[in-house]
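Q: Below are the sequence and a predicted model for it; my questions follow.
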Amino acid sequence: MKLRLAMIGGGVGAFIGAVHRLAANLDGQYELVAGAFSSDAEKSAATGVLLGLDPARVYGSYQQLIEGEKQLPEAERVQVISIVTPNYLHFAPAKMALENGFHVILDKPLTFSLAEAKQLQEIVKASGCLLCLTHTYTGYPMVKEARQLLATNELGPIRKAYVEYPQGWLSKFEEGGNNKQAAWRTDPARSGVAGAMGDIGTHAFNLLEYVTGLQVTKLCADINTVVAGRQLDDDGAVLLKLSNGASAVLMASQIAAGEENNVKIRVYGEQGGVQWQQADANTLLVSRLDQPTEIRRTGTGYVGSFARHNTRVPAGHPEGYLEAFANLYRNFALTLQARAAGTLPPPEALDYPGIEDGVRGMAFIENVIASGKSSEKWTEFRV
C-alpha cells in the first residue's frame, strides 16, 4: 500500500521540490495527498491545483498542514512529510512534524546550525519516528558497489581518498540579479555559516564517509570567497584525517567556470582502489596492483547485493540522478512498510542517510569554516 505523503515547500518555480516529487513517484511507493508548498497561501493553492490535489488538503503554512492532518482519521492522514525548504526553514517544520507523529524526509543540510541538528536528533529519538536525509549521491548503484567492495577489505586497508565537487554556476555575482537559488544560497541569514561548503561540500563529505565506512577525525581547511561582494564562501579545499589513520582531500567549488555537477571520488587501499564520477555514473573503476583496471557496470550479474537492489533496468540502460534520488525514497518507504508490518527490512532497504549523517554534516560545516579562519594547521573534528 502506498504511503500518504505531504510536502512542505516546493511551490511553483522551485527546483528541488519537483525533483523530490519525481523521486517519490518513480517506484509507486508514495501518493502525494497534501502540501503547504509556499508561505504565500495563494502560491501554495496554485501549486495544489497544478498537482491535482484536493483543495481542502492544500494549506497556507506548515503549521496549518501538520495541525490539519493530525485531525484527520489515522487511515486518511499523511504518514510522511517531505520538507524541501531553504536551510533556515528545516528545523521548525521537522520538529513539529516529528513531535506530532509524522515521519520526515528532509533535504540536506539537516538544519541551519549544529545546535539545531543536535536538538533535532534528540527529537527523532523521543518521537519514535524516522528521518531520511536526501544525500542524493549515496543512492547511485555503483557508489553502493564501491562501499560494499571496500567493506570486504579486498583492496586492503584504506590509505588515501580524494573527493571533489566542482560547479561553475556562481562564477559571477548571480545573487545580484533575479536568480532566486543564488540569492538564498549565498545569504547567511537563510543558508547559514557556509556557502559552497554547506551546499555541496556536505555532499562530498557525506560521500567520503559513506564510501569509505570511516569517519573524519581532524581537518585543515582553506576556505575562499572569490567573487567580489559575496557574503559566503564559494570555494575551498580541505585536508582530512580519517578514523583509521588514512588521509583524504576534499574540494568543493562553485566558481570552477564551465563545470556542472561532476561529483567524483577515488579511494585507495593497500592493494588497489576504486574510482567513481557522476558524469559516468553507471561505471565503477577498480584498480589493483600490477593488474589491468577492472570496469564494473550497473545492471550486471556480478555486482553486489546493494548495487542490485538499487538498480531498475538491465545493463546498458543509463540510470542517473533522479533514479539515485528515488532510491532514497524507496528504501525509506520499504523500511517504514516493514516496520508497520512488524518485520525487519533487509539491510539493503535500511541503506539510506539518516539523522546521524545529518548531524555529522552540520558538524562538518561548522568545523570546516572554523578551521578556515584558524591559524592552526590541524583542528579536531568535533560533533
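A: That came through, no problem.

Q: contacts and neighbour counts: CA atoms only from here.
A: Fine.

Q: Could you pull out the helices in the stretch 251-383 of the chain for me?
A: 305-309, 321-341, 355-373 (DSSP state H, counting those that start in this stretch).

Q: how about the ones you listed in a markdown table, adding distance to residue 22 and mean neighbour count?
A: Formatted as a markdown table, the helices of the stretch 251-383 of the chain follow (distance: least, C-alpha to C-alpha, whole Å; neighbours: other C-alpha atoms under 10 Å):
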| stretch | distance to residue 22 | mean neighbour count |
| --- | --- | --- |
| helix 305-309 | 19 | 19 |
| helix 321-341 | 7 | 21 |
| helix 355-373 | 23 | 22 |
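
Q: Adding distance to residue 186, write these out as a markdown table.
A: As requested, the helices of the stretch 251-383 of the chain are exported to a markdown table (distance: least, C-alpha to C-alpha, whole Å):
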| stretch | distance to residue 186 |
| --- | --- |
| helix 305-309 | 36 |
| helix 321-341 | 24 |
| helix 355-373 | 14 |
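
Q: Below is an additional structure, to be compared with the one above:
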Amino acid sequence: QARQMVADGLLGNLRIVQAEYAQDWLTTKLEDTGQKQAAWRNDPAQSGPVGAVGDIGTHAMNLAGFISGLSLKEVSADLTSFVEGRPLDDNAHIMLRYEGGAKGMLWASQVAPGNENALKVRIYGDKGGLSWEQENPNYLTFTPYGEPPRLITRGGAGAGPAAARVTRVPSGHPEGYLEGFANLYTDAAELILAKIEGREPDEGATLVPGIRQGLEGVKFCEAVVESSKKNGAWVKASV
C-alpha cells in the first residue's frame, strides 16, 4: 500500500527517508551463555564483518528502498560495539544519500532496552508523509501536507488494489508477519510456474525480491563497514 502511494505521487517529490530497526536482546553478552542464535550472529567467521547491520539493518534498508523506489547512492556510518568484548557491531547510525537528491537516516540497534522487533519506516515528500511499523502492521499513517493524519487500515477504507492482492482475511482481524512470508512464497511460485508454462507472471508477483536485492544488501554492508573505519566518510553504496 505504501509503495503504491509513493508510486502514485501522493507524497510528491521525495525528500526524507527515516528507517530504523531496534531490538534489545543483545543488551548483555548473551552469546557467552550458550544461546546459539546470539553466538553465530556475533561470530565473524559465521556471519561476516557486520553484526546488527547485517542482521537487521539490511531489513530496514531494503524496506525503505522498496517503499520509496529510491536507489541508495552513498552512506556515512558509525558502527559501535557497546558490549565489551563483542567483535561485531551491536549499534549503527547511518546517514543515507539516494539517487535524485533524497536524504535519509538509518538506525539499527540490538542493545536498545524496551525494543523487541521495532522495524519502522517514515518517508516524506513535498506533498505529504507516511509512516509504518512492523509491530503494528495493519496500520499505515498518511498525512497530506496541511491536513490531518489519515489512518489506513489493512482491508479498510483507503486501501487500494496493491494491498488487497495480498490481504487474506477481513479487516479488523490481525494479519502481518507470517502472512508476509506466505506472500513471498506464493509470488516466487507464481514466477516459477509462469516460466515453466511460458506465460507472463502476475504483475504483482514481480515485486518479490531477487538477486539484485541480495547484492544491494551485501554492498550496503561493505560500504557501511568501510565508512565506519574511515570515521564516517561517505562511501559509494550503489550496485
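A: Nice, thanks for sending it over. Note that the coordinates shown come from a computational prediction; the quantities given were computed from them, not determined experimentally.

Q: With residue 49 of structure 1 as the reference, name the closest of the helices of the stretch 251-383 of structure 1.
A: Closest approach to residue 49 of structure 1 among these is made by helix 321-341 (24.0 Å; C-alpha to C-alpha).

Q: okay, the closest one sits on what stretch of structure 2?
A: Using TM-score structural alignment, helix 321-341 of structure 1 corresponds to residues 177-197 of structure 2.

Q: so how far is that stretch from its chain's centroid?
A: With C-alpha atoms, centre = their mean, to the nearest Å as the basis, stretch 177-197 of structure 2 stands 20 Å off its chain's centre.

Q: With structure 1 overlaid, how far apart is it on average?
A: Once the two models are superposed, stretch 177-197 of structure 2 sits on average 1.2 Å from its counterpart in structure 1 (mean C-alpha distance after the TM-score superposition for structure 1).

Q: Contacts for that stretch next, please.
A: 134, 137, 166, 200-202, 204-206, 208 (C-alpha atoms under 8 Å, 6 or more residues apart in numbering).

Q: how about 6 Å then?
A: With C-alpha atoms under 6 Å, 6 or more residues apart in numbering as the contact definition, stretch 177-197 of structure 2 has outside contacts at 200-201, 205.

Q: can you check stretch 18-32 of structure 2 too?
A: For stretch 18-32 of structure 2, using C-alpha under 6 Å, 6+ apart, the contacting residues are 38-39, 60, 104-113, 115-122.

Q: Can you tell me the residue that sits opposite residue 78 of structure 2 in structure 1?
A: Checking with TM-score structural alignment, residue 78 of structure 2 has residue 222 as its match.

Q: give the contact list for its match.
A: Neighbouring residues of residue 222 of structure 1 by C-alpha under 6 Å, 6+ apart: 236-237, 372.

Q: Just to be sure, it is in a strand?
A: Yes: under DSSP: H, G, I helix; E, B strand; the rest coil, residue 222 of structure 1 falls within a strand.

Q: ok, it to residue 207 of structure 1 distance?
A: 20 Å (C-alpha to C-alpha, to the nearest Å).

Q: Residue 152 of structure 2: neighbour count?
A: Using other C-alpha atoms under 10 Å, residue 152 of structure 2 has 18 neighbouring residues.

Q: Same question for the one 5 residues further on.
A: Other residues lying near residue 157 of structure 2 total 10 when counted by other C-alpha under 10 Å.
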